[in-house]
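In: here is a sequence together with a model predicted from it:
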Amino acid sequence: MTATQIDHTDYRILQLLIEDSTLSHKDIGALVHLTGQAVGARIRRMRELEIIEGYTIHWNPLRIGQNIHAFITVFLSTKSDHLPFQEFAKAHDNVAEVHRISGEGCYWMRVRTVNQEALNALLDELLVYGNYRVNLDMGQIK
């Protein structure tokens, strides 16, 4: 896939969706001088090309009681621990992201829990696969 697969209008539609994914096709069309139907066709094409992979929202985890935000570097004990660890991380509700990394550690996880006890329980479960290092979020800058 190359950048030439989309034109300036597609790029503008993409930028508008990035800014506010709740915009209707009609509203986007008014901004880019197309009909809502034409905008919908362009969005479907960008989805087919996997330029648009999905939609997301911004939310406040504190409002639903997820008060602890931690970044965990995981150090697996053995090579055979990778698949079981990946399955554990994908299935665990408190794990927001998992990345396989190079450098220090094997994986990086971002987790949210309701309290310190829930974080400790998650960390105890991690010990089955190896060791870890925890950094707590002290406030988001960007």
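Out: Arrived safely, thanks for sending.
In: going forward, measure contacts and count neighbours with C-alpha atoms only.
Out: OK.
In: most centrally placed residue in the protein?
Out: Glu97 (6.2 Å; CA atoms, centre = their mean).
In: ok but that one is inside a strand, no?
Out: Yes - Glu97 sits within a strand when classified using DSSP: H, G, I helix; E, B strand; the rest coil.
In: confirm for me that it is in contact with Arg112.
Out: No - the pair Glu97 / Arg112 is not scored as a contact, 9.9 Å apart, by CA atoms under 8 Å.
In: any idea how far the strand of greatest length in the chain is from the chain center?
Out: The residue-count maximum for a strand in the chain (DSSP state E) belongs to strand 68-76. Strand 68-76 sits 16 Å away from the centroid of its parent chain (CA atoms, centre = their mean, to the nearest Å).
In: presented hereafter is structure B, for comparison with structure A:
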Amino acid sequence: MDKKNKVDQVDEQIIHILRHQGRITLQELGEKVHLTGQAVKNRIEKLEDKGIIQQYTVNVNCPVYGFPLHALIRLEAGIPQKIPLTVFLAKCGCPVLHCYQITGRQVYMLDMLFRSMEDQKRILLKLQKYGICTVDMVLQSLELPET
């Protein structure tokens, strides 16, 4: 990390708390890191300006939301297709939580949700046009202890 993006211990604490308690008020966050709400707000804005904090998200209880199947799909892409993979994924009708290009030649890791096995099979058949798919089903999400 270069000097302009360097963060101190208080910034680290703020980031950690926000990752686990995104709806915390600035006042409550300030109390946890021993600063005023305004001082915390200023630090968060600096972290945003530096690009360290990029977005705020919502974690959804996927089975309750209607997507009981969660899969990690490794796609080893072959010949580039007429329709780019990202365009296909944006229009496929199933939520794509993450799409990473990973090490290897044209290898992608897709983190996707499905309403049913039929939906999953339909998407996998279409993905096979892009390359070879390996599917792992997520059994459960494990909570990490506070450090």
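Out: Arrived safely. Bear in mind the structure is a predicted one, so any value in this text is a computation, not a measurement.
In: the residue nearest to the centre of the first structure matches what in the second structure?
Out: Under the alignment (TM-score structural alignment), Glu97 of the first structure pairs with His98 of the second structure.
In: what's around the closest residue to that match other than its chain neighbours, how many residues?
Out: Of all residues not flanking His98 of the second structure in the chain, Asp111 sits nearest, at 5.0 Å (CA to CA, 6 or more residues apart in numbering). Residues lying near Asp111 of the second structure (other CA atoms under 10 Å) number 19.
In: secondary structure element for Asp111 of the second structure?
Out: Per DSSP states H and E: Asp111 of the second structure is located in strand 107-114.
In: same question for Arg19 of the second structure.
Out: helix 9-20.
In: packing partners of that helix?
Out: helix 26-33, helix 37-49 (3 or more CA pairs under 8 Å, 6 or more residues apart in numbering; DSSP states H and E).
In: residues making contact with that helix?
Out: 24, 29, 33, 40, 43-44, 53 (CA atoms under 8 Å, 6 or more residues apart in numbering).
In: residues of stretch 44-53 of the first structure that come out buried?
Out: Within stretch 44-53 of the first structure, the residues scored as buried using 16 or more other CA atoms under 10 Å are 45-46.
In: I should have written stretch 109-121 of the first structure there, sorry.
Out: Buried residues in stretch 109-121 of the first structure (16+ other CA under 10 Å): 109-114, 119.
In: ok, stretch 84-101 of the first structure next?
Out: 85, 89, 94-95, 98.
In: cool, stretch 123-137 of the second structure as well?
Out: 123-124, 127, 130-131, 133.
In: where in the first structure does that stretch fall?
Out: Aligned by TM-score structural alignment, stretch 123-137 of the second structure falls on residues 122-136 of the first structure.
In: quick revisit: average offset of the helix holding Arg19 of the second structure relative to the first structure?
Out: On superposition with the first structure, the mean distance recorded for helix 9-20 of the second structure (mean CA distance after the TM-score superposition for the first structure) is 2.2 Å.
In: what angle do that helix and helix 37-49 make?
Out: Calculated by axes from the mean of the first three to the mean of the last three CA atoms, to 10 degrees, helix 9-20 of the second structure forms an angle of 80 degrees with helix 37-49.
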